[in-house]
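In: What follows is a predicted protein model with its sequence.
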Amino acid sequence: MSVPLQAAPYPLSTDKLPQASYLSGFTALLSGYAEPIGQYYDRLHQYRGAAQNPGNVESLGRDVKMTHLTNFTFDGAKADLSKVLSTDPAFQVQHSFNLASATQPPSYNFGAVYAMDKLFLRGSIDNDMSSSAQLNRTWNQYNTSKLQAQLSPVPGHSMIQLEHEVTLPGETISFKTINPSLTDGNGIYITSVLAAVHPRLSLGVENVFQKAQEATQNTPSFLAKLTSPLELANPFTSPPGSPPFHEWTATLQYQAQGILAATYHHKLSPNVDVAADLNIITAGGRREATATVGAKYEFRQSTFRGQVDSTGKTSMLLEQRFAPQFSFLVTGEIDHMKAGAAKVGLGVMIESATEELTQQMMAQQQAQQQGP
């Protein structure tokens, strides 16, 4: 059980939000016809009170994705071998092998991650000589720039994505472009805003503008996020230092083309999550709908995920941690609508580090086992 949070504003948000001096300075910089906009923003921020920043559009439904198996399931054999070379700054390399898959050919991928306080770099290359890179640069507490690139020997599979994100007290504004052309302006341009209008309700809009040759297309989307009141973690059932959390979160996204996506995530206990999502497509004369329900159980040495959807597929994933550096994975999927349509996957995850880092991880593991 969790204890309702009575005090306001919430301690979790006030440490990271700009103070009144920032808002006053924001208004002071505006003059003339723009000054009423700054005054309106100040009044809106005061009305919202303890409302937290709702995150960006991409974070909608993130809890549901972490509960379901969509981003975790695989078939065949899989092995991830990683080596931690440094912790300050963080530097890690990884070798990934995928074999015996019924849907994908055997593959190998080498990746590296380098991270500091305001800089994140990640790169990888596979056996087909396809490479990818990601760079995140945080300029200050309000502005972050992102770059993603992919180079592939297959024509048309290379891409570059540029993004700048502005994080304000109660809203996130994002500007993104994919494969922009400096000569004719072709490419994909995405602008999104997600703002808290109440401590529990956030609304947003996203517009996707595509230009190819002489053809252009605008696709607006409307977003909503509703949460339960922020609650404090129960000190008797949650790990020490656990932050406040929302017991449940519901999201809704509607595209003008006729696509509706809804999600619901509920935290039943510190170790049990359940989630559901619904996707409806009515574009182009289609009438399709898919619903998925899943759950995640966190045990002391393992994590279990299971889900079932309206197409007749039942899936599960078990991750067993024998040691901080070694995990064994088993996954399976059965399609009850298709005879003989079943997949099984086995995987291992091995992480090595220096002797000092290994001792630190072992000490943390023993502390968790001795905890409540």
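Out: Received it, and whenever you're ready, just let me know what you need.

In: going forward, measure contacts and count neighbours with C-alpha atoms only.
Out: Noted.

In: so which strand or helix has residue 36?
Out: helix 35-48 (DSSP states H and E).

In: Which positions in that helix come out as buried?
Out: Residues of helix 35-48 classed as buried: 38, 39, 42, 45, 48 (neighbour count, 16 or more other Cα atoms under 10 Å).

In: counting contacts, what elements does it pack onto?
Out: Counting contacts by 3 or more Cα pairs under 8 Å, 6 or more residues apart in numbering; DSSP states H and E, helix 35-48 packs against helix 20-29, strand 187-198.

In: follow-up on the earlier one: most widely separated two among the buried residues of helix 35-48?
Out: The span of the buried residues of helix 35-48, defined through Cα to Cα, is set by 38 and 48 at 15.4 Å.

In: ok, second structure coming up, stack it against the first:
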Amino acid sequence: MGQMQAAGLYSPPPPPQTAPPAPSSPAKDDEPPAKEDKIENPGDMETLTKRAKDMLPQPFDGCKLVLNKGLSQFFQTSHTIQLGSNIQPAQYQFGATYVGSSQISDREYRPVMMGDMSSNGSLVGMLIHQYGNWRLKCNVQTDKSKWVVYQSTLDYIGSDYTASLTLGNPNLFQNTGVLVLQYLQSVTARLSLGAEVLFQKMPGMELSVLSLGANYRGIDWEAIGKIGMHQWSLCYLHHASDDLTLVAEFEGVPMQGESILSVGYKYDLRKANVSFKGVVDTQWNVSCIVEKRLDPLPATLTLSGLINHVSDKARFGIGFSLG
């Protein structure tokens, strides 16, 4: 939900969808619908451009160590240590995840509860629960002793549409807060159209923003767009093969006269258990992430690099995940 993020709200990463996690073959994005006239649920507006963004690397610097430990079939913990980062000081994070036994689909279970506490006192928490077609999502975030984000989203998931209502940071005493209405409809088996309306009330100021979204899926490509009065986001994915996906993303803020174009790729070398992600953008940033699964161990080695030839800056990171 791009407009919510622009308003200062935080959307934590999505929780694991299985309980317990089990290896499965990922669905092919280039697989066409089984029937041209079969219309399915298109998802929601909040995650409309998420698939394209997940294809692009998110570089980091310094050293990162992640240890995941499953304590039971439904409960697991994680420990993260990050050192030597130029972006943020060294810190330790403890996370806990609970996934319930109520099965929603082949790969989804509810409820899901996640919490993440860092050594500086910050906390991020999330709850997702679903009953029938109704889904509730609650997010909270604190910065030491201050509440930064507290928002709730109620979704109604229809057979070919999703309607959402989000209330963020409500304050009855100061009469402030954010209200977001979203709707995404499958028009055909390949085309989805949606709209988002954001209302924000601040001391002495009121703001409303309208955004329109669309998603069209071809046999081996996908085009996604989300255009609002304050922010544009256009994405294009091309599945060149089962292992290679090309991505182009354009983001702009018309009122500030700022825009950025990113072109990247994701390549999976399956026989070697290696995944490559690379991107170059119009701000002269060139970044890449390499992930190597260390079979038969449940471990992953990650190498990250970013260089900007104009500003003469470079960052390098190495990560290791176990469990």
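Out: All right, it came through fine. Note that the structure is predicted; figures quoted are calculated from it, not measured.

In: between the buried residues of helix 35-48 of the first structure, which is closest to residue 262 of the first structure?
Out: Using Cα to Cα, these come closest to residue 262 of the first structure at residue 48, 24.9 Å.

In: Help me confirm that the closest one comes into contact with residue 197.
Out: Yes: between residue 48 of the first structure and residue 197 there is a contact under Cα atoms under 8 Å: 6.3 Å.

In: picking up where we left off before, residue 344 of the first structure is nearest to which of the helices and strands packed on helix 35-48 of the first structure?
Out: Nearest of these (Cα to Cα): strand 187-198, 37.9 Å.

In: Over which residues of the second structure does that closest one lie when aligned?
Out: Under TM-score structural alignment, the match for strand 187-198 of the first structure in the second structure covers residues 177-188.

In: For that stretch, which outside residues touch it?
Out: 37-45, 160-171, 192-202, 213 (Cα atoms under 8 Å, 6 or more residues apart in numbering).

In: Among those residues, name the ones in helices.
Out: Among the contacts of stretch 177-188 of the second structure, the subset assigned to helices under DSSP state H is empty.

In: Report the buried members of those residues.
Out: Buried members of the contacts of stretch 177-188 of the second structure, counted by 16+ other Cα under 10 Å: 39-45, 160-170, 192-201, 213.

In: Neighbours of residue 23 of the first structure, how many?
Out: 16 (other Cα atoms under 10 Å).

In: Residue 58 of the first structure versus that one, what's the distance?
Out: Applying Cα to Cα, to the nearest Å, the value for residue 23 of the first structure to residue 58 of the first structure is 27 Å.

In: coming back round to it: highest mean neighbour count out of the helices and strands packed on helix 35-48 of the first structure?
Out: strand 187-198 (a mean of 21; mean count of other Cα atoms under 10 Å).

In: Give me the mean deviation of it from the second structure.
Out: Its aligned residues in the second structure lie a mean 0.8 Å from strand 187-198 of the first structure after superposition (mean Cα distance after the TM-score superposition for the first structure).

In: What segments of the first structure are helices?
Out: 11-14, 20-29, 35-48, 62-67, 355-370.

In: So what does residue 286 of the second structure match up with in the first structure?
Out: Residue 286 of the second structure maps onto residue 314 in the first structure, by TM-score structural alignment.

In: Is that match in contact with residue 293, as I believe?
Out: No: with contacts counted by Cα under 8 Å, residue 314 of the first structure stays clear of residue 293, the gap being 10.0 Å.

In: list residues touching both of those two?
Out: 307, 308.

In: so which of the helices of the first structure gets nearest residue 347 of the first structure?
Out: helix 62-67 (18.7 Å).

In: so that closest one corresponds to what in the second structure?
Out: Under the criterion TM-score structural alignment, helix 62-67 of the first structure matches residues 50-55.

In: For residue 195 of the second structure, give its distance to residue 3 of the second structure.
Out: 12 Å.

In: Residue in the first structure paired with residue 38 of the second structure?
Out: Per TM-score structural alignment, residue 38 of the second structure is aligned with residue 50.

In: which non-adjacent residue is nearest its match?
Out: Spatial nearest neighbour of residue 50 of the first structure, chain neighbours left out: residue 9 (4.4 Å); criterion: Cα to Cα, 6 or more residues apart in numbering.

In: For the one you found, the count of nearby residues, please.
Out: Neighbours of residue 9 of the first structure (other Cα under 10 Å): 14.

In: From residue 92 of the first structure, how far off is it?
Out: Residue 9 of the first structure is 39 Å from residue 92 of the first structure, by Cα to Cα.

In: quick revisit: nearest to residue 70 of the first structure, out of the helices and strands packed on helix 35-48 of the first structure?
Out: strand 187-198 (24.7 Å).

In: Need the residues that contact the helix holding residue 36 of the first structure.
Out: Helix 35-48 of the first structure has contacts (Cα under 8 Å, 6+ apart) with 23, 24, 26, 27, 30, 169, 170, 196, 197, 198, 199.

In: Likewise for stretch 293-307 of the first structure?
Out: 67-69, 271-277, 292, 308-309, 314-322, 369.
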